[in-house]
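Colleague: only geometry, no sequence info:
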């Protein structure tokens, strides 16, 4: 059974997206780009503020005003940067770094 994120209205058509296949979501103004595990990107006309409440908060983390990442795809953490399994490195906002860093330190201790 697929966990459905929501119906996305892209420029092509409505689609269903599985949470497990979303690596990250990048925002640019009133649009967001959803990056999937197969390398596909979906451009939607919703800002991150509209998408974030619809995501499972234990699986997704806002690290920057432009980035929401899926915690299951974190490969490594650097000072103020996170590398995902797709090879891309995303900046962590200065004001979000203390809480992001603390979150991952707690995960390591468990």
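Modeller: Perfect, I can see it now. Quantities reported herein were computed from a predicted structural model and do not represent experimental measurements. Numbering: from 1, shown residues only.

Colleague: For the rest of this, base every contact and every neighbour count on C-alpha atoms.
Modeller: Noted.

Colleague: all helices for the chain, in order.
Modeller: When assigned using DSSP state H, the helices of the chain occupy the ranges 48-51, 97-109.

Colleague: just those helices: most buried one?
Modeller: helix 48-51 (a mean of 16; mean count of other C-alpha atoms under 10 Å).

Colleague: now for that helix, which elements pack on it?
Modeller: Using 3 or more C-alpha pairs under 8 Å, 6 or more residues apart in numbering; DSSP states H and E as the contact test, the elements touching helix 48-51 are strand 22-28.

Colleague: Output the contacting helices and strands for the strand it packs on.
Modeller: In this structure, strand 22-28 packs against strand 31-36, helix 48-51, strand 67-70, with contacts taken as 3+ C-alpha pairs under 8 Å, 6+ apart.

Colleague: got the buried residues for stretch 80-87?
Modeller: If you call a residue buried by 16 or more other C-alpha atoms under 10 Å, then stretch 80-87 has these buried ones: 80-84, 86.

Colleague: Show me the contact partners of that stretch.
Modeller: Residues external to stretch 80-87 that are found in contact with it (C-alpha atoms under 8 Å, 6 or more residues apart in numbering): 23, 37, 73-77, 89-94, 97.

Colleague: try this one side by side with the last:
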């Protein structure tokens, strides 16, 4: 199993070190590197890598701000020369935080944590549930029971196989960050679907296992086509 990875750092030497480290780990497929964070942001939103190794302190955009702007967030390993950024990094649920200069052994340890998280997140029976606040209580949602999620202004509506829909005050972007990208895909500014419930795509309409149809927006269509292409 290989993880597709992207590295972003404004220092060419730092990028070169990451490249060298990645060549020594057979499970990493470093698909692209960027010394320009804005270009990196566009690439990640379109290509959906599994892992992002990113420096925090960069001139064009702070690494933490960049991660916060991602439509669907991959696993994150932050790198930086400044210890004071560590807390912010972990608040974004980063897999690890590497203080420069870091050794190959330390980099490999961080990657193994990411690989372990990836393997767990992409095994349907092992997907960790999420908890949302609804109707004055915390409700446990098993991810394998989600059919699709709908955005309704400041709320989202989670449609389930085993119970009535659950409404909670949350953005679609925030809930997307909690979902394994191999199991869920955003198809529209208002919809995320579970790929296990996708039965067909006709034009710009997706049909779900329930028979319900949802629109696919033009901006998300390439992601949908990549997800359902024949293997």
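Modeller: Happy to help now that I have it. Keep in mind the model is a prediction, meaning the values are calculated, not measured.

Colleague: Superposed, how do the two chains score by TM?
Modeller: Taking TM-score structural alignment, normalised by the length of the first structure as the basis, the two superposed chains have a TM-score of 0.88; 107 aligned residues with a C-alpha RMSD of 1.6 Å.

Colleague: hmm, back to that, name the nearest of the contacts of stretch 80-87 of the first structure relative to residue 49 of the first structure.
Modeller: For the contacts of stretch 80-87 of the first structure, the minimum distance to residue 49 of the first structure (C-alpha to C-alpha) is 16.1 Å, reached by residue 93.

Colleague: Return the residues in contact with the closest one.
Modeller: 63-65, 80.

Colleague: how about it, what's its match in the second structure?
Modeller: Matched across to the second structure, residue 93 of the first structure falls on residue 217, judged by TM-score structural alignment.

Colleague: separation between that match and residue 155 of the second structure?
Modeller: Relative to residue 155 of the second structure, residue 217 of the second structure is positioned 20 Å away (C-alpha to C-alpha, to the nearest Å).

Colleague: and the corresponding residue of the first structure for residue 151 of the second structure, how many neighbours?
Modeller: Applying TM-score structural alignment, one finds that residue 151 of the second structure aligns to residue 27 in the first structure. If you count neighbours by other C-alpha atoms under 10 Å, residue 27 of the first structure ends up with 23.

Colleague: Residue 27 of the first structure: what's it in contact with?
Modeller: Residues in contact with residue 27 of the first structure, defined by C-alpha under 8 Å, 6+ apart, are 33, 47-48, 65-67.

Colleague: circling back: ok, which of the helices of the first structure comes nearest residue 1 of the first structure?
Modeller: Taking C-alpha to C-alpha as the measure, the helices of the first structure were each checked against residue 1 of the first structure, and helix 48-51 came out nearest at 22.2 Å.

Colleague: What is the mean deviation of the closest one from its aligned residues in the second structure?
Modeller: Between helix 48-51 of the first structure and its aligned stretch in the second structure, the superposed structures give an average distance of 0.7 Å (mean C-alpha distance after the TM-score superposition for the first structure).

Colleague: Could you check how far that helix is from the centre of its chain?
Modeller: Averaging C-alpha coordinates over helix 48-51 of the first structure and over its chain gives two centres that are 11 Å apart (C-alpha atoms, centre = their mean, to the nearest Å).

Colleague: same check, this time on stretch 72-81 of the first structure
Modeller: In terms of C-alpha atoms, centre = their mean, the gap separating the centre of stretch 72-81 of the first structure from the centre of its chain is 12 Å.

Colleague: list the contacts for the nearest residue to residue 35 of the first structure once chain neighbours are set aside?
Modeller: Counting by C-alpha to C-alpha, 6 or more residues apart in numbering, residue 35 of the first structure lies nearest to residue 41, which is 4.7 Å off, once chain neighbours are set aside. Contacts here follow C-alpha under 8 Å, 6+ apart; on that basis residue 41 of the first structure touches 33-35.

Colleague: which one among the residues you listed gets closest to residue 4 of the first structure?
Modeller: residue 34 (14.0 Å).

Colleague: ok, the residue nearest to the closest one when sequence neighbours are not counted - contacts?
Modeller: Of all residues beyond its chain neighbours, the one nearest residue 34 of the first structure is residue 25 (4.5 Å), with distances taken as C-alpha to C-alpha, 6+ apart. Taking C-alpha under 8 Å, 6+ apart as the contact definition, residue 25 of the first structure lies against 32-35, 48, 67-69.
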